[in-house]
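Enquirer: give the three-dimensional model of this entry:
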Amino acid sequence: MAASVLHLPQELVDSIIEYVGDDRSTLCSCALVSRSWLHSSRYHLFANISLSPHIQGNIPPQQLCAQLYGVLQESPAIVPYIRSLQIFDGGLPPHRTAQWISNERTLPPLLKLLTHLRQLELSASSACNVIQWKSLPFTLQNAICTLLKLPSLTYLRLHSWTFPNLASIAAVLSSCQHLKCLSLSAVAVCEDLDNTHHSEPPDTIPNDEFSSGSDTANTRAPTPSLEVLTLDYVNFGYLGYWLFAPPSPISFSNLRELRISHSADPLVVEQILLSIGPSLEHLHLKPGSWDVFPFDLRNNLNLKSLRLTLEVPETALSWCTTLLSSLSPSGFLNSLTHISLEFFTDLKRLSASSPSTTTTVSPSTSPYHVPLKQVDIGLFAQPSHPDFVRVQEALGGIQKNDLKGSGAVRVYQLGLKSQRSFGRICGPRLRSFEGNN
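Expert: Here you go, the predicted model:
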């Protein structure tokens, strides 16, 4: 008798393949089992594509780019499975500063093939390497902006970029009509003095910066309504003007999550918080070398979590007490349930230059009258450090009834993967922008 073939239910097949979704070699084997296994295998195998010099095998990223372009030309059915793309400009060791995206001819046509992309990251692979928008070939500029116009694209991250003027960065972001999450990291603008007046930045977008086909210099795309915005090390002239002068490059009306690290200045940040208003739910501030500034959060009525990361010992505790004191009047933040205070600094210097950490986190100076469920105190020190112990002892005096329900106060060591703050509750939660799997 002929041996019977075992047919598994498709739901079970999908569960099996999802279980091995992080093992690429196993996924390749699963794709060869049968036609019923092919779709789920490709779904996980091609979900995230990285063109980086740091992947296993030390294959040059330009070679990976050419190989991927060849595969998609031969098998266009794979295109819908590619939902996330990371491009890192740079070379293999020891030539990490070698740039390749400007010279790789297959990159522009490859980008135009990716019609189902949801997440895009364009970064330099090392701190010594910066992507100059003005130096990119027009074909690549055009391909990038075509990609940004995709209705499916909801997340964009630009890291280590330099734009010649405000008009050029506005032109790029104006293509992102459907964007929900924007992350700018180490982005600089070098004002072109020939085209930019000192008194007022330009408000027109040059056609040759990004346009193609029917686009004109006076045509402005709808402003993307973001839900998540991250500004890390974004410091350039006229930043406030660029964000708020009409027409604004983004809309703050639906912003739920905001992270600002070593960027802008307190006055611009205050204006951002005011513009966001009650839609803001998660706020992460990393002020760096700013002077202590008393932010007014009364307009952000639906704030659920507040995270403050402090690195300068001379101002760390003053920042902490000033921001926490802004929460105490009137009890307007009825939705605030999580607070995280992270001290990335030497505790010996912290103790010597400021009031004791114990005083800062004591119940009398912390807003425990709001419905908090979790308070995290992160210290860059060993748990045996005297100040670490003192903070733990001080927080031990906070009774359970000071926090709602099963609330908890936790002191943890920063810098350990196993000792993280409350998830990434204050950071861009990319999964919420991936849609249905």
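
Enquirer: going forward, measure contacts and count neighbours with C-alpha atoms only.
Expert: Noted.

Enquirer: so where does the residue nearest in space to the middle of the chain fall, helix or strand?
Expert: Central residue of the chain (C-alpha atoms, centre = their mean): residue 183, 4.4 Å from the mean position. Assessed by DSSP states H and E, residue 183 sits inside strand 181-189.

Enquirer: contacts for that strand, please.
Expert: By C-alpha atoms under 8 Å, 6 or more residues apart in numbering, the residues outside strand 181-189 that reach it are 154-166, 226-237, 428, 433.

Enquirer: if we can go back for a sec, look up how far residue 80 lies from the residue nearest to the centre of the chain.
Expert: Distance of residue 183 to residue 80, given as C-alpha to C-alpha, to the nearest Å: 24 Å.

Enquirer: quick one: the strands in the protein, in order.
Expert: 48-51, 84-89, 119-124, 131-132, 155-163, 181-189, 228-232, 257-261, 282-286, 305-310, 338-343, 374-379, 408-413 (DSSP state E).

Enquirer: as a markdown table, those with distance to residue 15 would be great.
Expert: A markdown table is the format used below for these (distance: least, C-alpha to C-alpha, whole Å):
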| stretch | distance to residue 15 |
| --- | --- |
| strand 48-51 | 19 |
| strand 84-89 | 22 |
| strand 119-124 | 24 |
| strand 131-132 | 41 |
| strand 155-163 | 27 |
| strand 181-189 | 29 |
| strand 228-232 | 31 |
| strand 257-261 | 32 |
| strand 282-286 | 33 |
| strand 305-310 | 34 |
| strand 338-343 | 34 |
| strand 374-379 | 34 |
| strand 408-413 | 36 |
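
Enquirer: list the contacts for residue 122?
Expert: 86-89, 157-159.

Enquirer: mind doing that once more with 10 Å?
Expert: 51, 85-89, 131, 144, 156-161 (C-alpha atoms under 10 Å, 6 or more residues apart in numbering).

Enquirer: burial of residue 292, as a residue count?
Expert: Per other C-alpha atoms under 10 Å, the neighbour tally for residue 292 reads 17.

Enquirer: okay but it is in contact with residue 310, surely?
Expert: No. Look at residue 292 against residue 310 with C-alpha atoms under 10 Å: they stay out of range, at 11.1 Å.

Enquirer: common neighbours of these two, please.
Expert: Joint contacts of residue 292 and residue 310 (C-alpha under 10 Å, 6+ apart) are 316-317, 319-320.

Enquirer: for comparison, sequence B:
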Amino acid sequence: MDLPQELVDTIVDILHDDTPSLRACCLAARPFGISARKHIFKKIEILSSSDASQRFYELLCSSPHIAPLVEDLCIVSVLERWHETSGFRDPSGDYMSGRLLSLILLLLTELIRISIIETGDVNQSCAKFSRSWRRMELPLQSALANVFSSPRLEAVHLCGLVLDSPCHLLSLFSEATALKEMSLSRLYFTQDEGRHEPWPESRLWCPKLQSLLLNVFSTDFCQYLVNPHIDLTHVRTLTLATPLPKQRKKMVQATKLRLSRGVEHLGFYLAYNFETRISDLSPDLFTTNLRSIHFFSPSIVKLLGVLVKRCPHDSRLEYITLDSFAGVLHYKKVPELYTAIDAIVDRLPALKTIELRWIMRDPSDAFPQWEADVYAAFSSLMRRGILRITKLQWQGSLYPLGWE
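Expert: From the prediction side, this is the model:
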């Protein structure tokens, strides 16, 4: 007996993240195949150093019904060999030419999300390990610009790129009326600091961003955050992951001017010496609107003490997540610190969860001891049922998982 397509869609939707089952559905019956393909091709990842890109292009050409199913495209560019003597990248390992990628982009007319990620050297963070926009082939520049300005585009993630200037970067998305989510990580600019052109007063910037992640190596970029022609007042999720103190401090200042009142979810990356960077945590960031905060810090206990102190008494804060390359807590030496945290937590009635995340960087597993120390130090939080402890595996990047 034939089943209504709506019922088939409901059944297959349950399997949306189970690729083997979805492939099996394609072989079961045509109605199941129609529904399963929507999930199989919804998100596609292209590796620039793989000849699978050519096969994907051939599939799009031979099966035109597939291209409209692709809504989320992730382009990962694998590190190419770097010649220290010549100072130029060796493109011989990149199997996907700019022309091939541009042809793929022209076929994917229904994209909602796009990510362009240059893996670079995981132990380096500099422009020479990033992809240069100026050196891209012109057809690829044009195809990407069309995607970035599409009225359908809702989210973009750029990681490891070199562009002319912040103005050049923002102009690529000035017409993206549906853009709500933007993640800019490890971006660099060829123009010298202090010489970046201002945003033209006559030009509108159409996106109404709701989520913004910034890891941009430029202090001049901050002037665009306070430009009245670039509307950031709708941002509800803000992550400042820039590790360099000068850039981070200016971004915090810009945030206080334009964003802090409306931000509900705040992420902050505190690298280097904790004591000298705590001044970046302005009390103005901790408004009554905050619902969650996610921080990285080498000193996880001191940070927790500062965070709960700076939250207002009428705070609506529900979730605190702290990442760290955790070490010894020494809770027996400074018990007053933990006692003070317990007392302050009592003043946060909406708080539901404090999650401490251990990031492992070496094979030796000291997590059980660290976990036991945390439970002993924060025994009252554990009794209240609001303490969670999570173990994460370091990915080999300069930044912990989720910070770029």
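
Enquirer: quote the end-to-end distance of stretch 244-254 of the first structure.
Expert: The first and last residues of stretch 244-254 of the first structure sit 15 Å apart, counting by C-alpha to C-alpha.

Enquirer: how much space between the counterpart of residue 94 of the second structure in the first structure and residue 137 of the first structure?
Expert: Here residue 94 of the second structure is matched to residue 100 in the first structure, going by TM-score structural alignment. As judged by C-alpha to C-alpha, residue 100 of the first structure and residue 137 of the first structure stand 12 Å apart.

Enquirer: residue 98 of the first structure now?
Expert: 17 Å.

Enquirer: more crowded one of the two?
Expert: residue 98 (16 against 13).

Enquirer: so which residues of the stretch 101-250 of the first structure form helices?
Expert: Remark: helices assigned in the stretch 101-250 of the first structure by DSSP state H, counting those that start in this stretch are 107-113, 138-148, 166-173, 239-244.

Enquirer: now the counterpart of residue 252 of the second structure in the first structure: how far from residue 309 of the first structure?
Expert: Alignment note (TM-score structural alignment): residue 252 of the second structure maps to residue 269 of the first structure. Counting by C-alpha to C-alpha, the separation of residue 269 of the first structure from residue 309 of the first structure is 15 Å.

Enquirer: which of the two has more neighbours?
Expert: For residue 269 of the first structure and residue 309, the more surrounded residue by other C-alpha under 10 Å is residue 309, and the numbers stand at 20 against 16.

Enquirer: residues in contact with that one?
Expert: 261, 284-288, 316, 319-320, 340-344, 378.

Enquirer: if we go to 6 Å?
Expert: 286, 342 (C-alpha atoms under 6 Å, 6 or more residues apart in numbering).

Enquirer: so how far is residue 273 of the first structure from it?
Expert: 18 Å.

Enquirer: before we move on, what about residue 123 of the first structure?
Expert: 28 Å.

Enquirer: can you check residue 257 of the first structure too?
Expert: Where residue 273 of the first structure is concerned, residue 257 of the first structure sits at a distance of 11 Å (C-alpha to C-alpha).

Enquirer: and residue 199 of the first structure, by the same measure?
Expert: Taken as C-alpha to C-alpha, the span from residue 199 of the first structure to residue 273 of the first structure is 26 Å.

Enquirer: so for those two, which sits in the more crowded spot?
Expert: residue 273 (23 against 7).

Enquirer: now do that one against residue 284 of the first structure, distance only.
Expert: According to C-alpha to C-alpha, residue 273 of the first structure and residue 284 of the first structure sit 12 Å apart.

Enquirer: how deep is residue 160 of the second structure tucked in, by neighbour count?
Expert: Residue 160 of the second structure - counted by other C-alpha under 10 Å - has 25 other residues nearby.

Enquirer: so what does it match up with in the first structure?
Expert: Checking TM-score structural alignment: residue 160 of the second structure goes with residue 160.

Enquirer: top of the contacts of residue 122 of the first structure by neighbour count?
Expert: residue 89 leads those on contacts (other C-alpha under 10 Å) with 26 neighbours.

Enquirer: looking at the second structure, name the residue matched to it.
Expert: With TM-score structural alignment as the criterion, residue 89 of the first structure matches residue 77.

Enquirer: what of residue 375 of the first structure?
Expert: With TM-score structural alignment as the criterion, residue 375 of the first structure matches residue 354.

Enquirer: in this structure its match contacts residue 317, no?
Expert: No. In this structure residue 354 of the second structure lies outside contact range of residue 317 using C-alpha atoms under 6 Å: 10.6 Å.

Enquirer: neighbour-wise, which of these two wins?
Expert: The neighbour comparison of residue 354 of the second structure against residue 317 (other C-alpha under 10 Å) goes to residue 317, with 25 against 21.

Enquirer: got the contact list for that one?
Expert: Counted by C-alpha under 6 Å, 6+ apart, residue 317 of the second structure has contacts 290-292, 350-351.

Enquirer: same check on residue 376 of the first structure?
Expert: The neighbourhood of residue 376 of the first structure, defined by C-alpha under 6 Å, 6+ apart, consists of 340, 409-410.

Enquirer: would you mind giving those residues as JSON lines with distance to residue 31 of the first structure added?
Expert: Rendered in JSON lines, the data for those read as follows (distance: C-alpha to C-alpha, whole Å):
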{"residue": "340", "distance to residue 31 of the first structure": "44"}
{"residue": "409", "distance to residue 31 of the first structure": "48"}
{"residue": "410", "distance to residue 31 of the first structure": "46"}
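
Enquirer: mind checking which of those are buried?
Expert: 340, 409-410 (16 or more other C-alpha atoms under 10 Å).

Enquirer: what's the closest of those to residue 72 of the first structure?
Expert: residue 340 (45.3 Å; C-alpha to C-alpha).

Enquirer: was I right about that closest one contacting residue 310?
Expert: No. Shown here, residue 340 of the first structure and residue 310 do not form a contact pair, counting by C-alpha under 6 Å, at 10.9 Å.
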